[in-house]
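Asks: Sequence and predicted structure, then a few things I'm wondering about:
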Amino acid sequence: MNPSGVLETEAAMQSEQVKKLQAQVAEGFAGSSKAGRVMIVGNGLKWKQMSLSPEDAELLDTRRFSVEELCRIYQVPPPIVQAYQFNTFTNSETAGRWFAQFTIAPWARKIEAAFARAVFGPGSAYEVEFDMSGFLRGDPLQRWQSHQIALANEVLTPNEVRQVEGWNPRTGGDVVKSAPKPEPSIA
């Protein structure tokens, strides 16, 4: 049974009254041939809708489609505009990086170029560059693993890693520290 609504009343009803009302509703409104009839209720009874009408369901579906279309037009991942219908945490994280890389970054490059032309003039040795690293950082575990690999392979110094994280340098942090070599095993 899937009722589209219920009849409510604040008055107490006897079981015989309930059965009589159920029989009247079934007789007058049950079945496809009686669909759409107007129900007149009295004696303090109120109709409370429990399910969406087909028109309301269609309206919601149209709104959802409109949000998706706008996201496609402006290249914005749906989670960015809080459209979480088919979303997981991993999708959100990836969507954030995608948004930064493919939506914000192209506009940032255009603004950088326009600002550099307007302030420094064409052919200047100076450049303007937005720091987009905050958008592209990823999760902490991935960052720390990548720092560990960069330090172990002597690609970055400890202070360069600290700079990437936005931290102040430390004394002695500009020295590349070689990773300890594994000891040969004696079998």
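Replies: Everything's here; your move.

Asks: For the rest of this, base every contact and every neighbour count on C-alpha atoms.
Replies: Will do.

Asks: which residue is nearest the centroid of the protein?
Replies: The centre of the chain sits closest to Pro79, judged by Cα atoms, centre = their mean, with a distance of 2.3 Å.

Asks: Could you find the closest non-adjacent residue to that one?
Replies: Closest residue to Pro79 apart from its sequence neighbours, by Cα to Cα, 6 or more residues apart in numbering: Ser92 at 6.0 Å.

Asks: next one: Phe115
Replies: Val128 is the one closest to Phe115 (Cα to Cα, 6+ apart), at 7.1 Å.

Asks: What is the neighbour count of that neighbour?
Replies: Look at Val128: counted by other Cα atoms under 10 Å, it has 15 neighbours.

Asks: here comes the other one, which I'd like you to weigh against the first:
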Amino acid sequence: MASVSQGLRRLMGRAHRPPAPPERKMSRTGPVIALHSQGRPVWTPRNYADLTREGFSQNAVGYRCVRMIAEAAASVSWLLYEGEREHASHPFLALLAEPNPAQGGAMLMETFYGHLQVSGNAYLEAVAIGGAVRELHVLRPDRMKVVPGGNGWPEAYEYGANGQTVRFRQDGAGGPVPPILHARLFNPGNDHYGLSPFEAAARSTDIHNAAGVWNKALLDNAARPSGALVYTGPDGDHNLSEEQFSRLKHELESAYQGAANAGRPLVLEGGLDWKSMGFSPKDMDFIEAKHVAAREIALAFGVPPMLLGIPGDNTFANYAEANRTFWRQTVLPLVARTAQALTNWLAPAYGGDLRLWYDADRVDALSGEREALWDRVERSSFLTVNEKRAAVGYEPVEGGDRLSPASSG
């Protein structure tokens, strides 16, 4: 009878079931995204080698934009907070200062930011030994592939080089944190990979590169002559004899060419006329098109053209203002995103309420803004000493909850 009753309960759906697994927070759209790619590597949607060659290696504007952003962002110092308390020293800061034996902190972050600008993606690997993160390494984006999981998020990354592949699982089973940090620029057309600024500026990069190739070919073909001597004989004949041509050529080479003869007046014999040859309106449009392409490349990266020496750009009143805009609109937002990503990735390995941020007070380009802020705060008669210190980012001091003598009068 027991077996019969168990069978009835099983048929009626009342058989004993194991407890349901705890609910997990996840997007309902994740399984839809992962439907056709779960567990399989997803290839990057373009050729990283072409972006590197055409946009970075062979284009001076793109090269300089990447270097400016990467070097500026990597020069920013880190700050570490636990709640409201700032740490002057901490293993987290020590790891960022000396991430591995081959690189210092600035060099590591410069490589990281450079990959992010060139490909739209950048990867950091955390090496854990004895349950603690000991080293950080930058991995090349062209060798990395995302492996989506059932929830749509990457469950692993595959890194391939020299015919071998290493899979990094992101479940954190092999260390205190997931082994890979994937930073990417916004890409509305891809679920797994970021969009490179070189892709947005691809046509402008092609135009700028083609202009360089055209100029090189022009120089290889002896360029454009500055003018021409036109001969018209007494009978309307336009041909010189062999002897006349040789003598004229020799006189021009010996008496009028070279730096020592610059500006020397040309003495013409009867029948000779000088015709100056300059740039045509079509040639001038070609040069302007090259400058427009250079400005569009700089625009894609967020670098003011004035900082790159591109002619014809008068958006900013002076170089200092352009440099300040570059830091405020391009460099610091990038560093802020990176600080948040590093906090979410590495802070759990150290426990506590840790938060990584950047030290804007040590950025020389923003010194004018700091001085103006300090001056306004100092002249504020309604703020206490500690309120003034908080306004400029400093901790309170004992006895600072009163108006300062300078502002109370």
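Replies: Sure, I can see it. The model shown is predicted, which means the values in this text are computed figures rather than measured ones.

Asks: Give me the TM-score for these two chains.
Replies: Once superposed, the chains reach a TM-score of 0.54 (TM-score structural alignment, normalised by the length of structure 1), with 143 aligned residues with a Cα RMSD of 4.4 Å.

Asks: ok, the residue nearest to the centre of structure 1 touching Glu93?
Replies: No - the criterion here is Cα atoms under 8 Å, and Pro79 of structure 1 misses it with Glu93 at 9.3 Å.

Asks: picking that back up, what's the match for the residue nearest to the centre of structure 1 in structure 2?
Replies: Aligned by TM-score structural alignment, Pro79 of structure 1 pairs with Met306 of structure 2.

Asks: Report the contact partners of its match.
Replies: Under the criterion of Cα atoms under 8 Å, 6 or more residues apart in numbering, the neighbours of Met306 of structure 2 are 313-314, 316, 319, 322.

Asks: how much space between the residue nearest to the centre of structure 1 and Asp61 of structure 1?
Replies: Computed with Cα to Cα, to the nearest Å, the distance linking Pro79 of structure 1 and Asp61 of structure 1 is 17 Å.

Asks: same question, Gln142 of structure 1
Replies: Taken as Cα to Cα, the span from Gln142 of structure 1 to Asp61 of structure 1 is 38 Å.

Asks: With structure 1 overlaid, report how far the top helix by length along structure 2 is off on average.
Replies: Longest helix in structure 2 by number of residues (criterion: DSSP state H): helix 281-301. Comparison of helix 281-301 of structure 2 with structure 1 after fitting gives an average deviation of 2.3 Å (mean Cα distance after the TM-score superposition for structure 1).

Asks: Show me what that helix is packed against.
Replies: helix 60-74, helix 197-200, helix 202-220 (3 or more Cα pairs under 8 Å, 6 or more residues apart in numbering; DSSP states H and E).

Asks: now what about the helix or strand following that helix, what contacts it?
Replies: Next along the chain after helix 281-301 of structure 2, taking DSSP states H and E as the criterion, comes helix 319-326. The contact list for helix 319-326 of structure 2, computed with Cα under 8 Å, 6+ apart, reads 302-304, 306-307, 316, 365-366.

Asks: Considering those residues, which possesses the most neighbours?
Replies: That'd be Val303 among the contacts of helix 319-326 of structure 2, by other Cα under 10 Å, with 26 neighbours.

Asks: Leaving out chain neighbours, which residue sits closest to Ala72 of structure 2?
Replies: Ala72 of structure 2 sits nearest to Val331 (Cα to Cα, 6+ apart), 6.8 Å away.

Asks: number of nearby residues for the one you found?
Replies: 22.

Asks: what about Ala113 of structure 1, distance to Ala125 of structure 1?
Replies: Distance of Ala113 of structure 1 to Ala125 of structure 1, given as Cα to Cα: 13 Å.

Asks: out of the two, which sits in the busier spot?
Replies: Ala113 (15 against 8).

Asks: That one belongs to a helix?
Replies: Yes - per DSSP: H, G, I helix; E, B strand; the rest coil, Ala113 of structure 1 lies within a helix segment.

Asks: That one touches Val128, doesn't it?
Replies: Yes - Ala113 of structure 1 is within contact range of Val128, at 7.2 Å (criterion: Cα under 8 Å).

Asks: Any chance of the helices and strands packed on helix 281-301 of structure 2 in TSV with mean neighbour count and distance to Ile180 of structure 2 as columns?
Replies: Output for these, formatted as TSV (neighbours: other Cα atoms under 10 Å; distance: least, Cα to Cα, whole Å):
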stretch	mean neighbour count	distance to Ile180 of structure 2
helix 60-74	21	20
helix 197-200	20	23
helix 202-220	16	29
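
Asks: Quick one: closest of those helices to Gly270 of structure 2.
Replies: helix 202-220 (32.8 Å; Cα to Cα).

Asks: the helices in structure 1, which residues?
Replies: 15-29, 54-74, 89-99, 105-120, 140-152, 158-164.

Asks: closest to Gly173 of structure 1 out of those helices?
Replies: helix 158-164 (4.8 Å).

Asks: In terms of secondary structure, what does the closest one contact?
Replies: Short answer (3+ Cα pairs under 8 Å, 6+ apart): helix 158-164 of structure 1 packs on no helix or strand.
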